[in-house]
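>>> here's a sequence, model it:
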Amino acid sequence: MRLKRVVPVVVSLCCATASAEAPRDREVYITLGSDAAGTVRSSLRGGSAPTLVREANGVSVLKLAETQLSDVSSIMHDKYHRCAGFMAHDTQEEALAALTPAQPTQSLVSYTLDNAPVVNALFSGLQEASIRSTITQLSSYTNRYYNNSTGGTQAASYLQGIWAGYANGRSDVTVELYTHSSWTQPSVIATITGTVFPNEVVVIGGHLDSIQQYASSPSTALAPGADDDASGVATLSEVFRVAMAKGYKPARTVKFMAYAAEEVGLLGSKAIAQAHKAANVNVVGVLQLDMTNYRGSTVEVSLVTDNTNAAQNAFLGSLIDTYTGYSRANIACGYGCSDHAAWHAQGYPASMPFEARYDLGEENPNIHKASDTLANSTDGTNWGTANHALKFARIGAAYLAELGKGGLPGMPTDTVDPTVSLTAPASGATVIGTTNITATANDNVGVSRVEFLVNGAVKGTAFSSPYSYAWDSRTVANGTHTVAAKAYDSAGNTATSATHEVRVANVSTSGTYDSTYKTVRCSAAAATCDSGTLFNGRGTRGPELNTPNTLRGTCKDGSTGTYRSDESMEALKVSTVDGSNFAAGKQVKVEATVFAYLNPASDRLDLYYTANATATTPTWTLITSVVPTTANLHTISTTYTLPSGANQAVRAQFRYGNTAPTSACVSGEYNDRDDLMFTVQ
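Got it, this is the predicted structure:
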């Protein structure tokens, strides 16, 4: 039997008020790589061993005392060279939700290298001495522990002050302390509002806190953290300083962030990333700078490939090759190894360039120790400089200019509009089903994106040529509609194509309940058969009308749990891909709308078809079986080819238990089956 507890969580982008030092004996949850879970449970010192709550997709959930977080950090660093190597969560529900692989929350932008004048201008202002000065100041505190009311908060206040000084009162720049309610140290955020695309956000971050490994009292132990991560914060601080000194104005909004509480489970970055997602902020890219000033490898830069975005990693590699020529290698650093993982967990594209071959153990041996000082940092030859960090400042500046776009005072302004022409469908054309809207676009500098409009509303976006969008015309009513394309360049210049009028002529049918076959049926041959709301609910949960909505009333639904908390099959739709009527040999799309459990990885959707729905005992053929990746209400789709047969049906079986399907009627108290019957001509 499953017992569930729902805890409402409200997250806001507004800064909360910092509390006094949080209680240190409460239970918390962490997620970490399953490869490390056993070691943490057996090695943890002080208190009882953590409890294993659940494991899925190579990630484990452990329950432990908050006082044990610093020890977990030390174990992860000592045994696995990961920092922090886990994520901390206040509730079991939040931790279980983290078991699900992240899904992107936004469209990727167009990655182009066309802002070299800004990159080179920023490069000219970067100074090793300035980075070194910031590292020196940040590492001068006894420690920057997240729950330390002195060093942790003093470092944040210092950083806010120098960033505010760099901004020098610019009206488009804000510098603030982002306070957290559960611990003392605030994060620091500097925001430059974009001039062209202010709702598209670029984040450059590093973590402000430090920790000493296995310290009996982390809040008082000596932890200068010069490399981990005063170096990363000083690196991004230098990029911000030069951007302000040069008068840089980005096209996209850019946020520089120094996160609190990374060492105890990415707490600061997780809170900020979750707040951005809750507010539907379109974060188009995240760069993490964690340890930049110790060259322990022959290569100069190591790019983290796990818990990062492959497309943005390729873009970052191109930046490094084009603007710096630094040697580089790819590495894996494990689950939750730095703050980029917190953004990745929310579906945002994140990347992390690192100082050394982390996977080979070539990183700074002094981190998490009293010996992590500037004197023990090296560029491979010289000690006590910020030469290696300067390389990462150049990478950060290139990333800023090429993803943030924009320009500098005195630079030529791009005032030339792009050109765009709609190439399909032709004006006056009749369209059915899914049809491609295509366009050509050009610009004197470069096209950043092309939007496709139906009746004046944006329906799709393409970021690179050939510009195309697959429009399902069945989403609009039959009749005359307009289509057009709109092109943008990185300076915000736009152009819209001539409008084409097209005639939509789809044949669509909504199903009705058939008392003979005891489920929803579309009795006339058409292009679509849709259950509408007739399948909503599961058995007595909801309740579901005409339950169980399976052919001849076979295969009863489970009736345990709560509607819209536990599993249910909510709607089913079948439609031909080309928009013509159902016929043997036609490819059809099946769309099943389900309500998945909080941990969707524990569920499974099985889709079947039968070619003879009128048979007393229909034969069911499996189309596909899918484990959901998203909790709550969402739609899962697949395609198959219609066989011969005048009366056909599809079955959606949504069930608790992600084992492979054994039949089209798996019994279970949370399981729901619905059959949709339709006519094939």
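>>> switch to C-alpha atoms for all contacts and neighbour counts from now on
Fine.
>>> isn't residue 522 up against residue 573?
No: Residue 522 lies out of contact with residue 573 (Cα atoms under 8 Å); the separation is 10.8 Å.
>>> who has more neighbours out of those two?
For residue 522 versus residue 573, neighbours defined as other Cα atoms under 10 Å are more numerous around residue 522 (24 against 20).
>>> ok so, going back, what is in contact with residue 522 and residue 573 at once?
529-530 (Cα atoms under 8 Å, 6 or more residues apart in numbering).
>>> pull the contacting residues for residue 25.
If you count contacts by Cα under 8 Å, 6+ apart, residue 25 has them with 65-67.
>>> run this one through as well so I can compare:
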Amino acid sequence: MHMKRLASLVLMLGCVSAFAKASEREVWITLGSDALSEVNAAFIVAGAKVPSLAGQKGDVVALKLPESEINRVSRVMHDKLNRCGGFVYHDTEAEALAAIASVGQTQLSPLAVTYTLDNGPVVNTLLGSMTEANILANITHLSSYATRYYTSATGVQAANWLKGLWEGYAGARAQTGGDVTVQLFTHAAWAQPSVILTITGTETPSEIVVVGGHLDSTSSSGNAPGADDDASGIATLTEVIRVAMANGYHPAKTVKFMAYAAEEVGLRGSKEIADQHKNQGANVIGALQLDMTNFKGSTIDVALMTDFTNAAQNTFITSLISAYVPGVQAANSTCGYACSDHASWTNAGFAASIPFEALMGQHNNLIHTSSDTLAKSNNTATHALKFAKVAGAYVAELAKGTANLADSEPPTVSLTAPSDGATVSGSVTLSATAADNTGIGRVEFLVDGNVVGTATASPYSASWNSAAVANGSHTVVAKAYDLIGNTANSTSITVTSSNASSNAIYDTVLRVPRCSNVGNVCDSTTLLNGRAGLGPELHAPNTINNSCADGLSGAYHADESNDRIRVSTVSGAPFAAGQTVRVEATVWVFAIRPDKLDLYYTANANSPVWTKIATVAPVATGQQTLTATYTLPAGTLQAVRARFRYNGSAAPCGTTSYDDHDDIVFAVSP
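Reported below is the predicted structural model:
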């Protein structure tokens, strides 16, 4: 009797177990194929069924697995690959397959965005009010929760606390009838809500600017304070909110600040929100992601990720840094598939960017552990303050608008040298006088609209190398900035440059060596010698607009570098369309077989599209001069790029640790 009952019980439990397994919800994820082997290995080691492959396109795969196994994938991405996020969660197979089908083909929303820098007084009002102490205090509070995991009670508490903080900053503007709303965006599938503060635009409220970061944290080793990942990002954008409210900022376009839930488990919170905006036909003209801002792991300050982001907006952000955050250095990097919430906006068809705390691989190595605390950043928020200023400038210049300015009176400025109508050559001294009721911040000297020198103290003067422009007539203007960013221009003068040289001069606008006068030779001489701070190379990376970063590994003249580019016509005639030119690149070779030189040209250096000339292999180690020829196309300002690489395949811009990319720009007869 007992045996029969036991057998029946075993049979019943088996049925229950089978029923539970059969009814367990299955979901899909997409992730980079480079992570697939690590994910499969983790399932095999755990004795679990390996996720089934639902589809693949290029470097992205779609996998099917039980929903309960999502955390296992999350742990692999964090523990083995040190990635924040790294995959996207999907409810259906059709959605996952559509996601991989659209990789590289995402169409941006049809609204054309014109990026301009003309709201300086508002930008500087906001940036001048920012403090490191406020950011530090908010990182401290957010990282005091044992975890902000998306299913945890403390994750919900953190969201509620943040909502209250933002409401406090907004004050009366968040009350009934005000232009600010602070809301919890609830997600049906988990406990933690996202938090959204909206400032309605005064002129074109249908155009939306988004600034976001993720609120959740995770760890595979106990507590998850997540001070850097991503309390730092939330505290950074919170400082933008604080100063916007304190200075009475009213954007012309609608601005939404977002703290996303559930980023660490497949970008789930941001995906729901971005998809909702897409489905509602919202005009999101730009999205900025702040994910990890407080650990300075690189010599550069801000790494702009070029994958799954919008190139035009990235260039805009670079311009913002140059104009409003002096001393902060930016460079490009890559972070892989779905590495943070910007990918949700990109996948929904909107322009997105992510300025990151360091070059990928040099970022905080304690994220996703119980040691992700402020101690890793020396218990300060100094680095995060730089990102708050970048985000503040982004909001005030993309959404435009007004604020309560401390000073609205513009300065006065007069250009005193050279004289109008002068003929100049070589180095020319530019001088001006300037005055303002509160003080002069700087005076810029512009030639043909391009800044060629800046002075921050009287007497205001700068040296201009007139050989950096083509011979002929040029317009010179002095532009004065007061301490808050009000500006005034001097009366312009006209000078005539007269120079002849075959040696390139560093161009501060294109950020590469340039021969501005038409000749038959253009030579970088010593300007390119070295790579990425390894050696004497000035102005690295010396690619047009810093568009392609160099590899950081190795040592000067022990490992790969491109040291010189010389372009010359074979006939000896001046550069002109149809002329055959010889490109000579002087390189330092580490190893004969894996080292290769890729040469490219573009007919328009201001908007380069690179065409391959040749791949040339060295024949010996050490210093080598490698050559190739091509025919000049039509175009008055052209460029050549040399990429010297260790292994890899030919491409205008590579990502390996020993890549050296250099450009040279030269004038061509029309």
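>>> hang on, the earlier thing: among the contacts of residue 25 of the first structure, which one lies nearest to residue 170 of the first structure?
Closest approach to residue 170 of the first structure among these (Cα to Cα): residue 66, at 41.1 Å.
>>> picking that back up, of the contacts of residue 25 of the first structure, closest to residue 404 of the first structure?
The closest of the contacts of residue 25 of the first structure, once distances to residue 404 of the first structure are taken by Cα to Cα, is residue 66, at 38.5 Å.
>>> isn't the closest one right next to residue 27, touching?
Yes: with contact defined as Cα under 8 Å, residue 66 of the first structure reaches residue 27; the gap is 5.9 Å.
>>> report the buried members of the contacts of residue 25 of the first structure.
The neighbour count (16 or more other Cα atoms under 10 Å) marks 65-67 as buried among the contacts of residue 25 of the first structure.
>>> dump those into a markdown table; add secondary structure and distance to residue 282 of the first structure as well.
Below are those laid out as a markdown table (DSSP: H, G, I helix; E, B strand; the rest coil; distance: Cα to Cα, whole Å):
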| residue | secondary structure | distance to residue 282 of the first structure |
| --- | --- | --- |
| 65 | strand | 35 |
| 66 | helix | 33 |
| 67 | helix | 35 |
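>>> now those residues in CSV, with distance to residue 351 of the first structure?
Shown next, in CSV, are these (distance: Cα to Cα, whole Å):
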residue, distance to residue 351 of the first structure
65, 31
66, 29
67, 31
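>>> for burial, what's the neighbour tally of the counterpart of residue 308 of the first structure in the second structure?
Applying TM-score structural alignment, one finds that residue 308 of the first structure aligns to residue 309 in the second structure. Counted by other Cα under 10 Å, the residues lying close to residue 309 of the second structure total 23.
>>> secondary structure class of residue 309 of the second structure, three-state.
Following DSSP: H, G, I helix; E, B strand; the rest coil, residue 309 of the second structure is assigned to coil.
>>> helix, strand or coil for the spatially most central residue of the first structure?
Nearest to the mean C-alpha position of the first structure, by Cα atoms, centre = their mean, lies residue 347 at 0.8 Å. Here residue 347 of the first structure is coil, with the state taken from three-state DSSP.
>>> if I line the two up, what does it land on in the second structure?
Counting by TM-score structural alignment, residue 347 of the first structure lines up with residue 349 in the second structure.
>>> rewinding a little: closest to residue 319 of the first structure out of the contacts of residue 25 of the first structure?
For the contacts of residue 25 of the first structure, the nearest to residue 319 of the first structure is residue 66 (40.8 Å; Cα to Cα).
>>> show me the contacts for that closest one.
24-28.
>>> still contacting in the second structure, which of these?
When you map these onto the second structure and apply both residues aligned by TM-score structural alignment, their matches' Cα atoms under 8 Å, the shared contacts are 25-28.
>>> in strands only, show me those residues.
Using DSSP state E, the members of these that fall within strands are 27-28.
>>> most neighbours of all the kept ones among the contacts of residue 66 of the first structure, which one?
Neighbour counts for these, by other Cα under 10 Å, peak at residue 28, which reaches 19 neighbours.
>>> I figured it was touching residue 61, is that so?
No: counting by Cα under 8 Å, residue 28 of the first structure does not reach residue 61; the two are 10.4 Å apart.
>>> what about the helices in the stretch 101-250 of the first structure?
Using DSSP state H, counting those that start in this stretch, the helices of the stretch 101-250 of the first structure run over 116-125, 128-138, 151-167, 232-245.
>>> my bad, the stretch 251-400 of the first structure
For the stretch 251-400 of the first structure, the helices defined by DSSP H, counting those that start in this stretch occupy 267-278, 310-323, 340-345, 387-404.
>>> so for residue 596 of the first structure, which of the ones you listed sits nearest?
With Cα to Cα as the yardstick, what comes closest out of these is helix 340-345 (18.8 Å).
>>> the stretch 51-200 of the first structure: strands as residue ranges?
Taking DSSP state E, counting those that start in this stretch as the test, the strands found in the stretch 51-200 of the first structure are 51-56, 59-65, 86-89, 173-178, 187-192, 197-207.
>>> and those strands as TSV, adding distance to residue 420 of the first structure?
Below are these laid out as TSV (distance: least, Cα to Cα, whole Å):
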stretch	distance to residue 420 of the first structure
strand 51-56	48
strand 59-65	47
strand 86-89	46
strand 173-178	35
strand 187-192	31
strand 197-207	20
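>>> which of those strands sits most buried?
Mean neighbour count (mean count of other Cα atoms under 10 Å) peaks for strand 86-89 among the strands of the stretch 51-200 of the first structure, with a mean of 27.
>>> roughly how far is it from the heart of the chain?
Offset of strand 86-89 of the first structure from its chain centre (Cα atoms, centre = their mean, to the nearest Å): 17 Å.
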